[in-house]
Every structure is written in C-alpha cells, then in structure tokens.
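>>> Here is a sequence together with a model predicted from it:
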Amino acid sequence: MVAQVSPSTYEAKTQEIALEILKATQDKKRSFFGQLQDQMRWDDKLMDWAMASPGLRVQLFRFIDCLPAL
C-alpha cells in the first residue's frame, strides 16, 4: 500500500531543502559549496586564458591526448 501525501507537503519540504542549499552557497568562507564556486571561477579564468592563445591551445590539447599513454 502506498501512503497518500498531499502535494503541498512535498512542495514545503522541497522549498525547505532549497533554502538550506541557498544559505550554504552564500556562506563562502565556511561552506563546501562556496569553495567549489570559487574553484569553478578560477578554472573558467584559466580556461579562457589558455583558449585565447592558439599556440598554447594546440599544445594543451596535444598534452591531454598523450597523457593517458604516459
């Protein structure tokens, strides 16, 4: 037998979880999510810099291609 739960109960719990996640992402100094967000920004900047230089881009892709063989 399946328990009947009203949709409003699911909605309330979903919003509660979403608010907890939002609060965790806004506290950058202590939260894992804040650290992950900072790391992603750094990675994006590094990737943009590497892709701006055609010579560096080619060498990076060559390195990535041969890395598993090493």
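Looks like it arrived, so ask away.
>>> contacts and neighbour counts: CA atoms only from here.
OK.
>>> Now find how far off-centre the strand or helix carrying residue 66 is within its chain.
Element membership for residue 66 (DSSP states H and E) is helix 54-66. Going by Cα atoms, centre = their mean, to the nearest Å, the spacing between the C-alpha centre of helix 54-66 and its chain's C-alpha centre is 24 Å.
>>> what's that helix packed up against?
helix 32-52 (3 or more Cα pairs under 8 Å, 6 or more residues apart in numbering; DSSP states H and E).
>>> Pull out the buried residues from the helix it packs on.
In terms of neighbour count (16 or more other Cα atoms under 10 Å), helix 32-52 has its buried residues at 33, 34, 50.
>>> one more structure, for comparison:
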Amino acid sequence: MTDHLKAQAIRVARLFAVAFVAQLVTTGTANLGWKTLAALGIGAAEAVVRQVWPTTSATPFTPAKPAASPPTGG
C-alpha cells in the first residue's frame, strides 16, 4: 500500500469516527442497542461518502454563457 493510500484510509477512518462519535454524543448512551449503533454507523458512513464523493449541488454553479446577439446590418 502506498503512502497516499495509507493517508486516504486514515482520513476515511477519522471521518467515520468523528461522525460516529458526534452522533453518539447527540443521541446519548441511555438506550444503546445494535439497531442504534447500526443507524449511527450508517449515518457516519454516509458522512464519509459525502466527503469523498460530494453531490453535484456542492460544486460551484457556473452560469450558462449568454447567446450572442444577432448581427446588425450595416
């Protein structure tokens, strides 16, 4: 595994862990079960996917070029 792939794998794992812990802090630990942990894991995985492959709306908007005006006689 190259250094770049190692760095990317660490980045993905860190993003997953941060998203998972943030959701866990928000939901609390009073009623933890496998379903809750699975839901948190899926949410954290979605956060990672959106960081790795952003949605098309996240890209900057480039307006269409205006049509050229018709030539004038003269």
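Nice, thanks for sending it over. Just so it is clear, the model here is predicted, and its values are computed rather than measured.
>>> Any idea what the TM-score comes out to?
Overlay of the two chains. TM-score (TM-score structural alignment, normalised by the length of the first structure): 0.36; 35 aligned residues with a Cα RMSD of 3.1 Å.
>>> Which of the buried residues of helix 32-52 of the first structure sits closest to residue 20 of the first structure?
For the buried residues of helix 32-52 of the first structure, the minimum distance to residue 20 of the first structure (Cα to Cα) is 11.6 Å, reached by residue 33.
>>> And for the closest one, nearest residue in space, chain neighbours not counted?
Excluding the flanking residues, the one nearest residue 33 of the first structure by Cα to Cα, 6 or more residues apart in numbering is residue 25, at 5.1 Å.
>>> and the one you found, what element?
helix 7-26.
>>> For that helix, buried residues please.
By neighbour count on 16+ other Cα under 10 Å, the buried set for helix 7-26 of the first structure is residue 25.
>>> quick one: contacts for residue 41 of the second structure?
By Cα atoms under 8 Å, 6 or more residues apart in numbering, residue 41 of the second structure lies in contact with residue 20.
>>> what's the helix or strand for it?
helix 34-52.
>>> counting contacts, what elements does the helix or strand encompassing residue 21 of the second structure pack onto?
Element membership for residue 21 of the second structure (DSSP H and E) is helix 3-27. Helices and strands touching helix 3-27 of the second structure, by 3+ Cα pairs under 8 Å, 6+ apart, are helix 34-52.
>>> list the buried ones in the helix it packs on?
So, applying 16+ other Cα under 10 Å, buried residues of helix 34-52 of the second structure: 40, 41, 43, 44, 45, 47, 48.
>>> Surely the fourth one and residue 14 touch.
No. Distance between residue 44 of the second structure and residue 14: 10.5 Å, which falls outside the contact criterion (Cα atoms under 8 Å).
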